[in-house]
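A.B. asks: quick one, structure for this:
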Amino acid sequence: MSLRLGEFYVAPTWPLFLLFCAAPVIGVATFFRFGLYRLVTRYIGAQGAPLIVIAVGLSALFWALVVLLSGVPGIPRSVVILYPIIGSALVWGSRQVAAWLLMSTGVELPGRSREKAKNVLIYGAGTTGVQLLEALRRAGQYRTIGFVDTSPTLWGQYIAGVKVFRPERMAALIEQKDVKEVLLAMPKANRRERQMAIRQLETLMVGVRTLPAIEDLAAGRVTVSDLRPVDAEDLLGRDPVPPNPDLLARNIKNKSVLVTGAGGSIGSELVRQILRNDPRRLVLLEAGEAQLYEIELEAHELLKARAIAKEQGAAAPPEIVAVLGSVLDGALVRRTLQANSVQTIFHAAAFKHVPIVEHNAVAGLRNNTFGTLCVAEAAQECGVERFVLISTDKAVRPTSIMGASKRLAEMVLQARAAEFNGGTVFTMVRFGNVLDSSGSVVRRFRRQIEAGGPVTVTHREVIRYFMSIPEAASLVIQAGAMATGGDVFVLEMGEPVKIDDLARSMIRLMGLEVRDAQHPDGDIAIEYIGLRDGEKLHEELLLGENTSRTEHPRILKNHEPRLSANDLAEVLASLRAAMETNDVETIHAVLLRAVEGYRPEVRHLSPKTRAEAAAEDVPARLVG
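C.D. replies: Take a look at the predicted model:
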């Protein structure tokens, strides 16, 4: 108005003053709606010019309508024309000055450093993919080249200004556009579809990150921080069979439950799933103080979260009892069972690392075999209803002390179930490796790749079965509910995995190349170090052919040979005597006679024992 009249203007009346005050109010509201205030701090640069012109123009139009509808005279029409022109110039100029000042102080601006932005593709053009695109734009560090989707109806279309390509175009796009990463945005897809996408990306020499499954996404919109590297579970996991709620709750709901080894990988997941099934009391027995502290804290936090989610009047939360101690402490175990009226035991406490137990045979047998015996005896004396042992595929025709100790633990329960028919129901659940457990090969590979290699694989042909920790714990609970006494349940583990292939896949999916004879300039080498003490090339889950189906498609029931209670007592007495003097050779000789299919390394055996083993057709494994 001052420019129009050629002199400083002061509104002579209150109506005119209020109309002039309305202009900046309308302008602020319009700028906020168009995101110009976010543009000031995140996207200062030429790309904001059209947005500024549109926002100022609309605010001028809205203000002109207010002036017109108010009927207040005294505002020339030329003011309505000058306002958007001068306003756009001032807003644009102020941002350019701010950009110059920030640049002069060394602050790098996203809008002026587009050359440094990382080129990415988004695999999945659904709602989650669009949310991820918005998050990438807000971050300002990524340039989205396009979407990739398997739906033919989307090919060639534009979503939020970004083109959708068919998967077959990825290789060309990655090469032509220098794509550094492909971001998987397929949380609602089943695991098989995601694995197919990952396998396709594995050969393209590009980094891959993924959003978690939809049930694992935090509430709210997708953020860049939700992205994580592809891990072994993405490669090897499978869609779980929906659990049977009746089986899950049968031995837990309104009961007092004890988990031994509660701080371990399987024990801690058992604790989480047991809490979801409303026990009356949950007792955590753990020998490690730090592990016990962590799982007790997590249990209370889970209960607090459930209490917030539940409606008023819901059942009282279970009591959590943390007990620090060993399963070998018979007095402690009995006191714990009696004081807490325990009805169900999940026995997960064990030493599990094969090479360590191989070199510490006495400790391994004491904990795995005699610890199981101690808890089983206490369970019978205290009237526990059900005892479920967590076993391993390494117990089948074992070549290690660890495997033999777990097979003996199974035989302890088989003998007690046969001798004391009625009372405590003893059962065991056998399965293979679980993904990403403590000390797992997956964690080791990840650390080695991040450190620049080499990745160490024991043998080119070594094969293992894998299952996710949550699926294994769920199946253990359900199998235990089906037991009648002395049952050996075996979890259906799916297809075996070649560890060498797993290592190569993990390297490629981190955007790196395996360094070998064909690719001498690759990034990460694979080093073959030989089987560790006690390891086998191939693991098994069944001792015999006498296998039957159960009411769950992934739980099998196997009928296996056992020792009588008297014969087993003699074996355990011989083991105790040998363990007292740390007579490792005698320990192996006893295990050779007692454990079906046991094949220890030949270095453990004296010439006499080797001859006896050969005569009894129990061949020792020859290791150079």
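A.B. asks: from here on, just use CA atoms for contacts and neighbour counts.
C.D. replies: Will do.
A.B. asks: which helix runs longest in this structure?
C.D. replies: Secondary structure assigned by DSSP state H gives helix 77-104 as the longest helix of the chain.
A.B. asks: could you point out which element follows it?
C.D. replies: strand 118-123 (DSSP states H and E).
A.B. asks: contacts for that next one?
C.D. replies: For strand 118-123, the external contacting residues (Cα atoms under 8 Å, 6 or more residues apart in numbering) are 129, 133, 141-149, 177-186.
A.B. asks: after that strand, heading C-terminal, what element do we hit next?
C.D. replies: Of the helices and strands lying after strand 118-123 in sequence (DSSP H and E), the nearest is helix 127-139.
A.B. asks: packing partners for the very next helix or strand once past that next one?
C.D. replies: Taking DSSP H and E as the definition, the helix or strand that follows helix 127-139 towards the C-terminus is strand 142-148. Where contact means 3 or more Cα pairs under 8 Å, 6 or more residues apart in numbering; DSSP states H and E, strand 142-148 is packed against strand 118-123, helix 127-139, strand 162-165.
A.B. asks: what angle separates strand 142-148 from helix 127-139?
C.D. replies: Following axes from the mean of the first three to the mean of the last three Cα atoms, to 10 degrees, one obtains 160 degrees for the angle between strand 142-148 and helix 127-139.
A.B. asks: pull the residues that contact strand 142-148.
C.D. replies: Against strand 142-148 from outside (Cα under 8 Å, 6+ apart): 117-125, 133, 136-137, 162-167, 170, 177, 179.
A.B. asks: which of the residues in stretch 459-476 are buried?
C.D. replies: Applying a neighbour-count criterion of 16 or more other Cα atoms under 10 Å, one finds 459-460, 462-476 buried in stretch 459-476.
A.B. asks: also stretch 94-107?
C.D. replies: Along stretch 94-107, these residues count as buried under the neighbour rule (16+ other Cα under 10 Å): 95-96, 99.
A.B. asks: and stretch 51-71, by the same measure?
C.D. replies: 51-64, 66-67.
A.B. asks: and stretch 415-430, how far from the chain's centre?
C.D. replies: Remark: stretch 415-430 is offset 34 Å from the chain centroid, using Cα atoms, centre = their mean, to the nearest Å.
A.B. asks: next: stretch 432-451.
C.D. replies: In this view, stretch 432-451 has its centroid 12 Å away from the chain centroid, taken as Cα atoms, centre = their mean.
A.B. asks: same question, stretch 180-200
C.D. replies: In this view, stretch 180-200 has its centroid 16 Å away from the chain centroid, taken as Cα atoms, centre = their mean.
A.B. asks: and the contacts of that stretch?
C.D. replies: 118-126, 128-129, 132, 174, 206-214, 227, 234-235, 237-239, 511.
A.B. asks: quick one: end-to-end length of it, please.
C.D. replies: 16 Å (Cα to Cα, to the nearest Å).
A.B. asks: now do stretch 226-233
C.D. replies: OK, stretch 226-233 end separation, Cα to Cα: 17 Å.
A.B. asks: what residues sit buried inside it?
C.D. replies: 227, 229-233.
A.B. asks: to compare against the first, here's the next sequence to fold:
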Amino acid sequence: MLAKSNTRTALAMSHDAVAALLAWVFAYLLRFNFELPVHFLAELQHTVLWVVALQLAVFWRFGLYRGIWRYASLPDLRRIVLAVLLAAAIIPFVLWMLRSHLIVPRSVLILNPMLLILLMGGSRLFYRMWKETRGRAHLKLASEPVLVLGAGDAAVSLSKDLAKNPAWQLVGFLDDDANKQDCILNGVKVLGDLDSLEHWVEHFSIEQVIIAMPSSSHQQRQRAIKLCRAARVKALTVPSFDDLTSGKVGVSELRAIELDDLLGRDPVRLDKAGLQELLTDKTVMVTGAGGSIGSELCRQIAQFSPARLVLFEQSEFALYTLEQELEQTFPELKFVCIVGDVRDAARVAEVLQSYRPASVFHAAAYKHVPMMERNNAWQAIRNNVLGTWTVARAAQQHGVAKFVLISTDKAVNPTNVMGASKRLAELVCQALQSSATQADSLPHGNPLSNFPPQAGERANEKITSKLSTRFVMVRFGNVLGSTGSVIPKFRAQIAQGGPITVTHPDITRYFMSIPEAAQLVLQAGLMGQGGEIFVLDMGEPVKIVDLAKELIRLSGLTDDDIKIEFSGLRPGEKLYEELLADGEHTLPTPHPKLRIAQACQADAAWLERLLVWTAATAKPDVEVRLELTGWLPEYQPYSETDGTR
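C.D. replies: Prediction:
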């Protein structure tokens, strides 16, 4: 390898020496119109050797022999120009220093660098073109023809990478912009619009198409995917616009079409200046940091360079996994990993006292509906309600400016314990917000005498008074690929050869991507002034059976390969979810994907009674469901005997 490098360097220097010689000679010849006087010929012979040697020394100093000619580019040409100009400036200086009697015409000193740049730069460019043309001709028969949908910046950048890839031969672009059609981009023609895909697929025998439209709307990308499906070609796509702009990946890092591409929506517009004020150089705490939403919140917050990120999580393994990821992805980020339970008031208070976060994002929750419905109902109440109270109250006491609760659409007209527990958590935050401007405290003595002392102490504590924490709640539906959701389950069933089990042929759910959900949570947290329930625009509900069919197709299989079976609704499961209760209305916000729900609220007296109720250490599931109807009139519990609500 070293010998090959030395040989290449020697050849390059020899070439430049000949180029320098020819440039010096032709500068004289051009000066005298190829009729060189005898005495100037003598001067040329006396100067040519040291001029060539001086120029080679300058070229070496500028590192012209470290590159490889077949990859010559504009930076290489820039170095050649600078090196030649410096050498051209040194030559008359040397002549003056030596007090030489030789007279070099000024026009020669001007013509020489021009000729030398042309010879050196031109030869390198010609060599690169020859190598690339030769390489393409050699690989053309073995390359697979490919079309690119889109003719924007991402598509042009991708075409440059494809030109270097021996596996693919880019045969054309397709774009709906009439101004771009018939144009030549990076040597490749824009053949027509997207609707002509099927024609060109047949014309070039295309098997794969690349969708390079990262900044287009979701509707446009979805149309491109449907056209690929109609043309029966495999579709690949460039990374998302957010990933490209963040620098995480390059445009050439292609991937297969995923469910997010079919069900996802347009990128979220964030108030980055406002979020910088909320997060940058501030300490931020995330509870449930190891979960799907919690971990994505940590990733999004990390991009705003907080002073410190406090990760509060019950699962040691989830916390360790997130720690390893953040250390690799955000090496400059200061963060601390805290193992703890949100119901442990002493632990929560210790963490808030130690790190004094300016904002707390409360994502810790039990969320699996069937699991919480059977044998775990009271644990869902204690974790989701009492845990929220514990963290929220501690946030008030330790001067946290913003407390953001992650809620769910299952809190609307709940039919299951998990949804009811999240609605109670919303009411807890609203009651705390209300109490911040009042001086309400719980009565002492008799009303709590029949309850454990611990409950009495907690309830008798003043919920008051000059506390400035603003409580914001964010309510949204299912997120694609979250832990415990149907999508990982369906993928596992497909991997095992099926069947896919769907509870009901008509069941629907709202979906959004995990990054979009986390971004909207941050935006809602920024916009909230205290007490609001923000409802995210979830788009249109999706039939779960259609979701299963899309996953089958994305796996390269058909409905005949993987069967779909219907197992019946599970305990606490609704056919459809709602984002607003019957008596709720929404108000618009400046953000198109966020609205504020006008929901009924709770006061401090209600909160006092709730804390007494949650003080019990255990309750049977039937009793929990029965008592929840008293706390939430809209709650319609699932009947295990007849499967009704």
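A.B. asks: TM between them?
C.D. replies: Both chains were compared after superposition, and using TM-score structural alignment, normalised by the length of the first structure their TM-score is 0.69; 496 aligned residues with a Cα RMSD of 3.9 Å.
A.B. asks: before we move on, the earlier item: separate out the buried members of the contacts of strand 118-123 of the first structure.
C.D. replies: With neighbours counted using 16+ other Cα under 10 Å, these contain these buried positions: 129, 133, 141-149, 179-186.
A.B. asks: which residue ranges of the stretch 401-550 of the first structure form strands?
C.D. replies: Listed in chain order, the strands of the stretch 401-550 of the first structure (DSSP state E, counting those that start in this stretch) span 425-431, 433-434, 455-457, 463-464, 466-467, 487-491, 497-498, 514-515, 524-528, 547-549.
A.B. asks: try the stretch 201-350 of the first structure
C.D. replies: Residue ranges of the strands in the stretch 201-350 of the first structure, as given by DSSP E, counting those that start in this stretch, are 207-210, 228-229, 256-260, 281-286, 319-324, 344-347.
A.B. asks: circling back: the second structure: matching residues for the longest helix of the first structure?
C.D. replies: Taken onto the second structure by TM-score structural alignment, helix 77-104 of the first structure occupies no residues there; it is unmatched.
A.B. asks: ok, stretch 468-479 of the first structure next?
C.D. replies: Residues 513-524 of the second structure are where stretch 468-479 of the first structure aligns, with TM-score structural alignment as the criterion.
A.B. asks: which residues touch the residue nearest the centre of the first structure?
C.D. replies: Compute the mean C-alpha point of the first structure, and by Cα atoms, centre = their mean the closest residue is residue 233, 6.9 Å away. Going by Cα under 8 Å, 6+ apart, residue 233 of the first structure touches 435, 468.
A.B. asks: alignment lookup: it to the second structure.
C.D. replies: Taking TM-score structural alignment as the criterion, the aligned counterpart of residue 233 of the first structure in the second structure is residue 260.
A.B. asks: tell me how far that match lies from residue 267 of the second structure.
C.D. replies: With distances taken as Cα to Cα, residue 260 of the second structure is found 12 Å from residue 267 of the second structure.
A.B. asks: go on, residue 284 of the second structure?
C.D. replies: Taking Cα to Cα as the criterion, residue 284 of the second structure is separated from residue 267 of the second structure by 24 Å.
A.B. asks: so residue 456 of the first structure touches residue 527, yeah?
C.D. replies: Yes - here residue 456 of the first structure lies in contact with residue 527, judged by Cα atoms under 8 Å, at a distance of 4.8 Å.
A.B. asks: more crowded one of those two?
C.D. replies: Applying other Cα atoms under 10 Å to residue 456 of the first structure and residue 527 shows that residue 456 carries more neighbours, namely 18 against 15.
A.B. asks: let me see the contact set for residue 353 of the first structure.
C.D. replies: By Cα under 8 Å, 6+ apart, the contact set of residue 353 of the first structure is 402, 439.
A.B. asks: what does it align to in the second structure?
C.D. replies: In the second structure, the position corresponding to residue 353 of the first structure is occupied by residue 368, as judged by TM-score structural alignment.
A.B. asks: equivalent analysis for residue 440 of the first structure, please.
C.D. replies: Aligned against the second structure - with TM-score structural alignment as the criterion - residue 440 of the first structure pairs with residue 485.
A.B. asks: and for residue 243 of the first structure?
C.D. replies: Counting by TM-score structural alignment, residue 243 of the first structure lines up with residue 270 in the second structure.
A.B. asks: how near is that match to residue 277 of the second structure?
C.D. replies: On the measure of Cα to Cα, residue 270 of the second structure and residue 277 of the second structure end up 13 Å apart.
A.B. asks: which element is the counterpart of residue 396 of the second structure in the first structure on?
C.D. replies: Using TM-score structural alignment, the partner of residue 396 of the second structure in the first structure is residue 380. When secondary structure is defined by DSSP H and E, residue 380 of the first structure falls within helix 371-381.
A.B. asks: likewise for residue 173 of the first structure?
C.D. replies: With secondary structure defined by DSSP H and E, residue 173 of the first structure is part of helix 170-176.
A.B. asks: contacts for that helix, please.
C.D. replies: Residues external to helix 170-176 of the first structure that are found in contact with it (Cα under 8 Å, 6+ apart): 148, 179-180, 204, 206.
A.B. asks: check the fit of it onto the second structure and give the mean distance.
C.D. replies: Average distance, helix 170-176 of the first structure versus aligned residues of the second structure after superposition (mean Cα distance after the TM-score superposition for the first structure): 4.3 Å.
A.B. asks: next secondary structure element downstream of that helix?
C.D. replies: strand 181-184.
A.B. asks: check the fit of that next one onto the second structure and give the mean distance.
C.D. replies: By mean Cα distance after the TM-score superposition for the first structure, the fitted strand 181-184 of the first structure averages 1.8 Å away from its aligned residues in the second structure.
A.B. asks: residues touching the match of residue 440 of the first structure, list them.
C.D. replies: Residue 485 of the second structure makes contact with 478-479, according to Cα under 8 Å, 6+ apart.
A.B. asks: distance of it from residue 416 of the second structure?
C.D. replies: Look at residue 485 of the second structure and residue 416 of the second structure: by Cα to Cα, they are 16 Å apart.
A.B. asks: my guess is residue 596 of the first structure contacts residue 403. True?
C.D. replies: No - between residue 596 of the first structure and residue 403 no contact is recorded; they are 11.4 Å apart, counting by Cα under 8 Å.
A.B. asks: looking at the two, which is more packed in?
C.D. replies: When residue 596 of the first structure and residue 403 are compared on other Cα under 10 Å, the one with more neighbours turns out to be residue 403, at 30 against 19.
A.B. asks: the closest residue to residue 232 of the first structure other than its chain neighbours: neighbour count?
C.D. replies: In space, and not counting its chain neighbours, residue 232 of the first structure is closest to residue 442: 6.5 Å by Cα to Cα, 6 or more residues apart in numbering. With neighbours defined by other Cα under 10 Å, the count for residue 442 of the first structure comes to 21.
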